[in-house]
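*Asks:* need coordinates for the following:
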Amino acid sequence: MNEIFASIALIVVLITLLGGGVWVGLTLAGVAWFGMEFFTARAAGDAMAITIWGSASSWTLTALPLFVWMGEILYRTNLSENMFRGLAPWVNALPGRLLHTNVIGCTIFASVSGSSAATCATVGKMNIPELRKRGYTEAQIIGSLGGPATLGLLIPPSIILIVYGVSAELSISKLFMAGVLPGLLLALLFSGWIVVWSLLNPDKVPKAETSLSFKQKLYEARHLIPVVLLIASVVASIYSGIATATEAAAIGVAGALVLSASQKALTWDSFKASLFGATRLYCMIALILAGAAFMTLSMGYIGLPRQLAEFVGSLHLSPAMLIIALGIFYILIGCFLDGISTIVLTMSVVLPIIQAAGIDPLWFGIFLVITVETAQITPPVGFNLFVLQSMTGKQITYIAKVCAPYFLLMVLALVILWFFPSIVTALPAQM
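*Replies:* As a prediction, the model looks like this:
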């Protein structure tokens, strides 16, 4: 009974603080302090100091600010322009033509960004004007950008996979490898939808531009070489075991600086802007993680995770039913919270449940990230919707509508991963 009363009290405090506009990190810490102070005998101040220091000094977490900085550096180069020039000649023969540059461009930039919003903004800055100029429909331009931009959360290096790995105490390198094949699967599904749509609506696809010879296509593809080399250096260093995730992040930063300098985009002002931008973003994430670590400790002392795990266990749900229930839960909660907050807010409760059900935490991490991806294109708090609104001037409801097919494709990907879990586990098993 005491646990039920504590749960209700904590939920009320959580909703009150979030509804009052308090930062998520401070909200989590406040709820944790409330729980420790009123429902346990442990001194809240002492526990908070020790827990926050422990979470902030985690070596695993050092990869996160480095990958954020790498994305900030590349954001200030002409990477997206080069990607369009390098990709466009190769997709003209496909049904849907240049719409595929959104999917491929997002897949490539996701590999060097780790952020969904950064992927959407960077690729969109170049592709939206170019596709409009060539006569593509507004709905397909926005939809084929909003959906694929979510790949920034999944394809390594992924900021949110690092957050999950720290929360679940899993190998970041193995999580990165686990995200590769599901990320490519999603990219194929997105491109497949564009093909199907274009075959059903051939009159809405502009005619192909002047075709180039194979030699000319190869010449244009030279613009892709720098970013492909950067991706290969980061991913290969992790996969081969030469570098840890943190060391690979340092390699990525060094490569991004070299790439930026080679494009003459590296100035003292751009260097400072990238550093300050990365610092601001990481401080926000670190505050959320610190608050979540304290909340995890608080709920552990109160006994909520154990009680909830026992309750779910008493329902005797099959693993499949449990995954369906969790999928619906995360899609709904993702409509109101950002991905990082969603993960750190629920991990202390959900992780014991999925472990008790015999579900692989590595597989569950990829499942969780994809469900969080869907929240990037669902109102009212879909970050990609806000980014697209700022670039196109369209209403949030319109953008969400044209992104809806890509939401359904992500749900389809979850079903495929359930029946074929080796898509997730194959690469990590080789490490």
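
*Asks:* okay, CA-based contacts and neighbour counts for the rest of this
*Replies:* Fine.

*Asks:* centroid-nearest residue for this structure?
*Replies:* Nearest to the geometric centre of the chain sits residue 153, at 1.7 Å (C-alpha atoms, centre = their mean).

*Asks:* quick one: contacts for that residue?
*Replies:* 110, 114, 115, 116, 159, 160, 161, 369, 373 (C-alpha atoms under 8 Å, 6 or more residues apart in numbering).

*Asks:* and for comparison, fold this next one:
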Amino acid sequence: MDITIYGPLLGLLLLLFLGSGIWVALSLLGIAAIGMLMFSNAPVEAVMPSTVWSALSTWTLTALPLFIWMGEILFRTRLASDLFHGLSPWLGRLPGRLLHVNVLGCGIFSAVSGSSAATAATVGQMSIPELKKRGYDEPISLGSLAASGTLGLLIPPSIILIVYGVSVNLSIGKLFLAGVFPGLLIIALFSSYIIVWAMLNANKMPPAEARLGWGESLKRLRLLLPIVLLIIGVIGSIYAGFATATEAATIGVVGSMLIAYFSGGLTWKSFLESVKGAMHTSCMIALIIAGAAFLTVSMGFSGIPRALAEWIATMELSPYALLFALTLLYLVLGCFLDGISLVLLSTAVVIPMVEAAGIDLIWFGIFLVLLVEIAQLTPPVGMNLFVVQGITGRDIVYLTKAVAPFFVLLIFAIVLLTIFPEIAIWLPETMKTAR
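*Replies:* As a prediction, the model looks like this:
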């Protein structure tokens, strides 16, 4: 059957499967099998097992469940409380005061979590009650939390960067390096907005609290020591070239267990819960990776990616025009798919187009993650909105309005990344040269 018929037909079937409530992974496997049976002579019973095994047996992928387990362990510790009390004396000196705890707290926790939802939930469970008790404006409090939680997708060790790296066969270490400066850029944008908002809305800010002395402020910094040491152990070992991503993940698991033990959060019950949580999430992601890999092979037999790449080449679109089109595509898809599904579902088609346009795949990975961050904030499937809703009980419409300014800032970050690609690629290139 002609490719022009094959593509739309399978796309329609996939939308039908997803809309019916079938698991994303099973939808991908089913569509891939249907495609091969209808449009290829290749034996499905031979291709599927070999493809699934190849996709899941890569050594790089072993870092994924370890980083997820690390985040599950830390989720059950006093880490969020220590972050709040360690940062608050210092951030209270800025316009916006403790609102910055959401941003910087999420940024720091992202460096040992890798998960957007876990970051928002962990920091939010501590910060939101404290901000509410002190009388901070609720929309800016909830909006900054939901938006800052997305940093868990970008700041290494990002689970979604691991998934992207495995699916596109890129270095996880380089992707981690590429995510550092864009993550800092977003932190700076969010904090700058809070400063401006606080200066323009002084009547919505609570009365300033008595400042702690420099001695007490310095004393509270020791609360940040465990997480700083863990970040150095995990991320520093990768950047310094001492460990692979998998070895760094092992360091992270051991370090998080030590933090949990000494903080009193490690019990037999919490240990089993962390294992179950990590196993549940890891199996879900692994099944989606398997389905996406099989769909990629199925589409390869059809020739769709090659045809699309050739079509893009004949249109002679500039890289900027292609990126604009992809941005619109991902903004729409992000309303209906979670981040990991969005990445795995699209890479088989999008990556050949991106390569044909001469766009760096490391840079595109960061560009894609920024779009996925926005997807975490867009209803009806905005995961971070669900997390904050679970903490506060507020409805999705209210939270969507609260997060709107940060949504615009994420779009602005994408524009800056596009105009200045060095934001993402400078560090991995520099580190490669240094080594």
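
*Asks:* show me the contacts of residue 153 of the first structure that map onto helices.
*Replies:* With DSSP state H as the criterion, helices contain 110, 116, 159, 160, 161, 369, 373 from among the contacts of residue 153 of the first structure.

*Asks:* so what corresponds to residue 334 of the second structure in the first structure?
*Replies:* Aligned by TM-score structural alignment, residue 334 of the second structure pairs with residue 334 of the first structure.

*Asks:* and that match, how close does it get to residue 187 of the first structure?
*Replies:* 22 Å (C-alpha to C-alpha, to the nearest Å).

*Asks:* more neighbours: those two, which one.
*Replies:* More neighbours surround residue 334 than the other of residue 334 of the first structure and residue 187, with 27 against 22 (other C-alpha atoms under 10 Å).

*Asks:* and the closest residue to that one other than its chain neighbours, how many neighbours?
*Replies:* With C-alpha to C-alpha, 6 or more residues apart in numbering as the criterion, residue 334 of the first structure has its nearest non-adjacent residue at 4.8 Å, and that residue is residue 375. A count of nearby residues for residue 375 of the first structure, using other C-alpha under 10 Å, gives 28.

*Asks:* try residue 289 of the second structure
*Replies:* Neighbour number of residue 289 of the second structure under other C-alpha under 10 Å is 26.

*Asks:* which residue lines up with it in the first structure?
*Replies:* Mapped onto the first structure by TM-score structural alignment, residue 289 of the second structure lines up with residue 289.

*Asks:* for residue 391 of the first structure, the count of nearby residues, please.
*Replies:* Neighbour tally, residue 391 of the first structure, other C-alpha under 10 Å: 16.

*Asks:* any buried residues in the longest helix seen in the first structure, and which?
*Replies:* Secondary structure of the first structure per DSSP H: the longest helix is helix 268-302. Buried residues in helix 268-302 of the first structure, counted by 16 or more other C-alpha atoms under 10 Å: 270-271, 274-275, 277-279, 282, 285-299, 301-302.

*Asks:* SS state for residue 157 of the second structure?
*Replies:* coil (DSSP: H, G, I helix; E, B strand; the rest coil).

*Asks:* that one contacts residue 233, doesn't it?
*Replies:* No. Residue 157 of the second structure lies out of contact with residue 233 (C-alpha atoms under 8 Å); the separation is 11.8 Å.
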